[in-house]
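> Prediction below, plus the sequence it came from.
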Amino acid sequence: MSFPSLSPDESTPFRIIFVCTGNICRSPMAELVLRDLITRSGLGRLVTTSSAGTGDWHVGEQADTRAVAALAARGYDGSHHRARQFDPAWFADLDLVVVLDRTQDRILRNWATTDKDRDKVRLLLSFDPDQAPLSDVPDPYYSDDALFASVLGMIERANQALFTQLAPAIRQGDR
């Protein structure tokens, strides 16, 4: 995949948002995982990550305690997350909108008012050839701790694949 408008500098970082349903499980996990990869690579000043949900049910709430626990078990700190709802006006300020399943893909593409904005929307698993056939990262909300851990593993693998594709382009733009 080629990344839109990849000519970052310190004043205009490449902006990525992860979107799931309520912004308390999958998208906060994805945001933190990619942020960690970016920070550890030294590219933190060139890429920003955030997350949101398509629904407004959990706006202002912390991440689900099971998501926070799964993250903590792997060394991530999800305790500061607060849920928010995606605003279609944000498209103009985003470079990549990563959705966790086909439902969000449909919703965000419908909310986008231009082809350029629709082209920014990508399924997370599409970055990982091994997981791409699955399309969707399962929503663990109505399940148990084991599914949260499994979902986090899927997110880590897909984000590593995303990062592997993104980092060279970011580094090239930093020259």
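Sure, I can see it.

> make it CA atoms for all contacts and neighbour counts henceforth
OK.

> Show me the strands in this protein, by range?
For the chain, the strands defined by DSSP state E occupy 14-20, 47-53, 96-99, 121-123.

> Check which residues of the lengthiest helix in the chain are buried.
Longest helix in the chain by number of residues (criterion: DSSP state H): helix 145-173. Of the residues in helix 145-173, 147-149, 151-152, 154-163, 165-167, 169-170 count as buried by neighbour count, 16 or more other Cα atoms under 10 Å.

> try this one side by side with the last:
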Amino acid sequence: MHRFKILFVCMGNICRSPLAEGIFKHMTDNAARAGEFEIDSAGTGGWHQGNPPDPRSVAVAAAHGVDISTQRARRIAVGDFDRFDLILALDRDILRNLRKIVPAGETDKLQLFSRYARGIDEDIPDPYYGGREDFDRVYTMLLTGCTSLLDTAGKLRTS
């Protein structure tokens, strides 16, 4: 069986995309569907490569029973466009940046997370310069989207 491969992308891969990866992995584990998916995250910038997620992301995830503490930031690579079935940008700026580097023939894999998962044209805001309440808000937005995504991605999965 083909595992449906999803990549979540934000700017530095320490706040939003690690949360999305962790939430979605947690959901697939709880639904006994982890074997159906390969899930990862990346950033468009390499400033934090090799670093763990922001401690505030780790804390918010942990408060909901999701462990993202072992994740490490990485920058998106050209090979990711071939490797993943779906690449979800967490805001429109990230989507624009990804469109600049996507190889020909792979553009259909790029989607705005909220548009694809939630059916609304909304950015997931970067909580980096905010407080805990900003991370809580992002977690809630990602949870809503990932809940919908689990159903949608399951229907699109190829065998």
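The structure has been received and is ready for your questions. Treat the numbers as computed from the prediction; the structure is a model and nothing was measured.

> so which of the strands of the first structure gets nearest Pro140 of the first structure?
Among the strands of the first structure, the nearest to Pro140 of the first structure by Cα to Cα is strand 14-20 (11.4 Å).

> Have a look at how far, on average, that closest one is from the second structure.
With mean Cα distance after the TM-score superposition for the first structure, strand 14-20 of the first structure departs from the second structure by a mean of 0.6 Å once superposed.

> Enumerate the positions of that strand that are buried.
14-20.

> now for it, which elements pack on it?
helix 26-41, strand 47-53, strand 96-99 (3 or more Cα pairs under 8 Å, 6 or more residues apart in numbering; DSSP states H and E).

> mind checking which of those is nearest Arg84 of the first structure?
Of all these, it is strand 47-53 that lies closest to Arg84 of the first structure, at 5.1 Å by Cα to Cα.

> so that closest one corresponds to what in the second structure?
Strand 47-53 of the first structure corresponds to residues 37-43 in the second structure, going by TM-score structural alignment.

> which residues touch the matching stretch?
Residues from elsewhere that reach stretch 37-43 of the second structure (Cα atoms under 8 Å, 6 or more residues apart in numbering): 3-13, 17-18, 20-21, 24-25, 28, 73-76.

> Buried ones in it, by neighbour count?
37-43.

> Stretch 77-87 of the second structure too?
Those buried within stretch 77-87 of the second structure under the rule 16+ other Cα under 10 Å are 81, 84-87.

> got a markdown table for those, with distance to His64 of the second structure too?
Shown next, in a markdown table, are the buried residues of stretch 77-87 of the second structure (distance: Cα to Cα, whole Å):
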| residue | distance to His64 of the second structure |
| --- | --- |
| Phe81 | 31 |
| Phe84 | 27 |
| Asp85 | 28 |
| Leu86 | 26 |
| Ile87 | 25 |
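
> Closest one to Pro103 of the second structure out of those, please.
Using Cα to Cα, the buried residues of stretch 77-87 of the second structure come closest to Pro103 of the second structure at Phe81, 7.3 Å.

> In contact with that closest one, which residues?
87, 102-103, 106, 109.

> Leaving out chain neighbours, which residue sits closest to Gly44 of the first structure?
Ile38 (5.5 Å; Cα to Cα, 6 or more residues apart in numbering).

> And that neighbour, what's its match in the second structure?
In the second structure, Ile38 of the first structure lands on Thr28 (TM-score structural alignment).

> likewise Met29 of the first structure?
Under TM-score structural alignment, Met29 of the first structure pairs with Leu19 in the second structure.

> Tell me the counterpart of Thr103 of the first structure in the second structure.
Thr103 of the first structure maps onto Asp93 in the second structure, by TM-score structural alignment.

> What count of nearby residues applies to the closest residue to Asp36 of the first structure other than its chain neighbours?
Once flanking residues are discounted, Asp36 of the first structure sits nearest to Tyr76: 8.0 Å by Cα to Cα, 6+ apart. Using other Cα atoms under 10 Å, the number of residues around Tyr76 of the first structure comes to 15.

> Where in the second structure does stretch 63-70 of the first structure fall?
Taking TM-score structural alignment, stretch 63-70 of the first structure hits residues 53-60 over in the second structure.

> Now the matching stretch: buried residues?
Buried residues in stretch 53-60 of the second structure (16+ other Cα under 10 Å): 53-54, 56-60.

> would you list the residues you listed in TSV and tack on distance to Ser159 of the second structure?
Shown next, in TSV, are the buried residues of stretch 53-60 of the second structure (distance: Cα to Cα, whole Å):
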residue	distance to Ser159 of the second structure
Pro53	33
Asp54	36
Arg56	38
Ser57	34
Val58	34
Ala59	37
Val60	35
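
> Identify the residues contacting the residue nearest the centre of the first structure.
The first structure has Phe18 as the residue nearest its centroid, 2.7 Å off, counting by Cα atoms, centre = their mean. Phe18 of the first structure makes contact with 27-28, 30-31, 49-52, 97-100, according to Cα under 8 Å, 6+ apart.
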